[in-house]
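Asks: Got a predicted structure plus its sequence, pasted below:
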Amino acid sequence: MAWKKLLYLAQPYPDNYTDPCFLSQIKRNTTVAKYSYWHLVDHFSLIVLHLATIVLVELTFIGIYDRGWDPVVPVVIAAAGVLVGMVAWDRVTGQQTASFAQNSPKPKVDQWTTLRSALVVVLIVLVLSPVLKSLTRSTSSDSIWALSLILCLFNMLCHDYAMDPHSAPYRPILSTNLSLSNALVLASRLSSSLHVFCFVVFAAVINILVPLYDVGIRRRNPASPLHNIVLFVFCSAVFVATTYLFGPGLVLVWLVTMAGIALMLPAYFLWVQQYKNELQGPWDPAKPIIHRQD
């Protein structure tokens, strides 16, 4: 009687018997996905962009708080970027075609709805600016800087970096709350309500709208170079702001760090893949194959 891997059959073999053919069906690394280097570089650039947005907000605060920058200038630049981004979004996602624009005014209605919602948020921030200015009046500045650093670190760790278009929707709830909390904490150290209002609006655009915009472009049209343009713009902005505030020394540190994340980590990931050793044999639970008939 040939041995069978069926425990409910009475077979003339001892309980610890192992048949020579038991391991004939063993499989190695059947679920390992193969990646290309540049595909991984594109995905790791999400980390670079998120770090760039966080650093840019911090640099802008330093410029306003310590160097006397005009707070209106960053807001104007951010507002212009939002308008340009809306136009580019329509072009890339194919929402504004000639025939559709003539037959249906829906895209314009959606844009106006979004604009009205944004204006409501801006007005709320404007009304609350005097309150936010005195939010941490009894707290020392050293405590505020330490709290801001902790919020930024947790923001980096808790952000949603997933890029699978078939996965769950992109909902960076925790990192968004951390970004907003950091902006409010820093804004409370500024000298006037105008400074608070401008900085909070600028931080909301950079830390909240930009990640949503970038992920939306990547998921809707991965072949579009627009997300690379967004990455280049923000890395360049950090480069210029760091050079103006601290000189070329920290710029070199920034460039080396971002190059390491975008170029070295994908190479390290591919190198580590060769050591993956996943075995799947007849002892693993079977996966049922269900044929759905819709």
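Replies: Ah, there it is. Bear in mind that the values here come from a model prediction, so they are computed numbers and not experimental data.
Asks: Only C-alpha atoms from now on, for both contacts and neighbour counts.
Replies: Fine.
Asks: now the strands for the stretch 1-150 of the chain?
Replies: 27-28 (DSSP state E, counting those that start in this stretch).
Asks: Just give the number of residues close to residue 199.
Replies: Neighbours of residue 199 under the rule other CA atoms under 10 Å: 25.
Asks: List the contacts of it.
Replies: When contacts are counted by CA atoms under 8 Å, 6 or more residues apart in numbering, residue 199 is found next to 61, 71, 75, 183, 187.
Asks: Where does it fall, secondary structure wise?
Replies: helix 193-204 (DSSP states H and E).
Asks: quick one: contacts of the helix or strand just after that helix?
Replies: Using DSSP H and E, the helix or strand that follows helix 193-204 in sequence is helix 210-220. The contact list for helix 210-220 (CA under 8 Å, 6+ apart) reads 50, 89, 92, 93, 163, 164, 165, 170, 224, 226, 227, 230.
Asks: quick check, nearest of those to residue 193?
Replies: residue 50 (27.8 Å; CA to CA).
Asks: Pasting the second one now:
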Amino acid sequence: MDTHFSADSSLSTSRWRKVAYGGMQPGYDDNHTDETFLEDMVMNANVVKRNMLKVMQDSVSISQYLCIAALVVLVWIYTLRSTLNENSLLLLDVSLLGSGFIILVLTEEMLSLERLLNYVLNVSFFTTGLFVLALIYQTLTRSISSDSIWAVTISLLLLHLFLHDYSGSTIRPSGALKNPNLTSCISLNASIVASVFIASRLPSRVHVFATMLFSLQIFLFAPLVTYCIKKYSFRLHLLFSLGLMAVTLTFVYSLHCLLSVFRLPAFGGNIHIRICPTKMPDVK
């Protein structure tokens, strides 16, 4: 009798444990909990405290690349309107290529002669292949309407901007901590296809080659150059971004299609933007 009573008391005084699939514990109800039930719960374990200054500094890269993409679209529109001819585009391509190499030489600390020659060789092969394919690109979308081309191009550019890696470069520079990820590669491919669609509406092979070379220089090599500038000096990166923003707003204003008035009140008012609707260039 005493033995049976001691066994029952030991079962009733056994410590309750948290078990997921242990069934009902003797001496406790099925929904019983005690003070140890939530002792291991961790709240807000993955919350990252943001520094306002750091967020503002990181947003400079986003604004910078948005200006770069806007300049590409402006060059496309000027080319389709025959404002820029093939000679001007080729001169622009050579200027951008030369200035890009100069910036790489001045900013990359670990840039060796072998790596520089590798850059030059790759650009030479890239330019030669692009000139050979320009004839194919010229007739690629001949049977597609211009409205469809503009719709697909705008969609691809939005996809490019949404997936673009604003903290790095699609081409892995020396000293980079990580390789380009999948989303940045998809973003680059979307920009290349958009460039092909626009270039296919141009009248001559030289036009197509010059436009494609310009677009690929911007979408492929501009992130590498801006990454090297930012790594070299943040102050230089900030000045370059401000200059790029000023140039972009100037060309947008002169185009009179995206932005007509951009007025910033003197003392903390709202930004007033007036959009002027204009007809997109009719490309045949």
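Replies: Right, received. Where do you want to start? Everything numeric in this text was worked out from a predicted model, so none of it was measured.
Asks: In the second structure, point out the residues matching stretch 141-153 of the first structure.
Replies: On the second structure, the counterpart of stretch 141-153 of the first structure by TM-score structural alignment is residues 146-158.
Asks: Could you count how many residues lie near residue 70 of the second structure?
Replies: Residue 70 of the second structure sits with 17 neighbouring residues when counted by other CA under 10 Å.
Asks: Give me the nearest residue to the aligned residue in the first structure for it, chain neighbours excluded.
Replies: In the first structure, residue 70 of the second structure lines up with residue 55, judged by TM-score structural alignment. In space, and not counting its chain neighbours, residue 55 of the first structure is closest to residue 238: 7.0 Å by CA to CA, 6 or more residues apart in numbering.
Asks: sorry, back to before: ok, the match of residue 70 of the second structure to residue 88 of the first structure distance?
Replies: 25 Å (CA to CA, to the nearest Å).
Asks: ditto for residue 199 of the first structure
Replies: 25 Å.
Asks: In stretch 34-53 of the first structure, which residues are buried?
Replies: Using 16 or more other CA atoms under 10 Å as the test for burial, stretch 34-53 of the first structure gives 40-53.
Asks: ditto for stretch 227-234 of the second structure
Replies: For stretch 227-234 of the second structure, the neighbour count (16+ other CA under 10 Å) marks 227, 228, 229, 230, 231 as buried.
Asks: Quick check: longest helix in the first structure by residues?
Replies: Ordering each helix of the first structure by length in residues (DSSP state H) puts helix 37-66 first.
Asks: tilt between it and helix 193-204?
Replies: 170 degrees (axes from the mean of the first three to the mean of the last three CA atoms, to 10 degrees).
Asks: And helix 37-66 of the first structure, what does it pack against?
Replies: Helix 37-66 of the first structure is packed against helix 141-158, helix 193-204, helix 226-246, helix 265-273, with contacts defined by 3 or more CA pairs under 8 Å, 6 or more residues apart in numbering; DSSP states H and E.
Asks: Just say which of the ones you listed is most tucked in.
Replies: Highest mean neighbour count among these (mean count of other CA atoms under 10 Å): helix 193-204, with a mean of 23.
Asks: average distance between that one and the second structure?
Replies: With mean CA distance after the TM-score superposition for the first structure, helix 193-204 of the first structure departs from the second structure by a mean of 1.1 Å once superposed.
Asks: so that helix aligns onto which residues of the second structure?
Replies: Going by TM-score structural alignment, helix 193-204 of the first structure sits over residues 205-216 in the second structure.
Asks: Quickly find the element holding residue 222 of the first structure.
Replies: Using DSSP H and E, no helix or strand contains residue 222 of the first structure.
Asks: List just the nearest of the buried residues of stretch 34-53 of the first structure to residue 112 of the first structure.
Replies: Nearest to residue 112 of the first structure among the buried residues of stretch 34-53 of the first structure, with distances taken as CA to CA, is residue 53, at 26.3 Å.
Asks: Please name the residues that touch residue 63 of the first structure.
Replies: Going by CA under 8 Å, 6+ apart, residue 63 of the first structure touches 69, 245.
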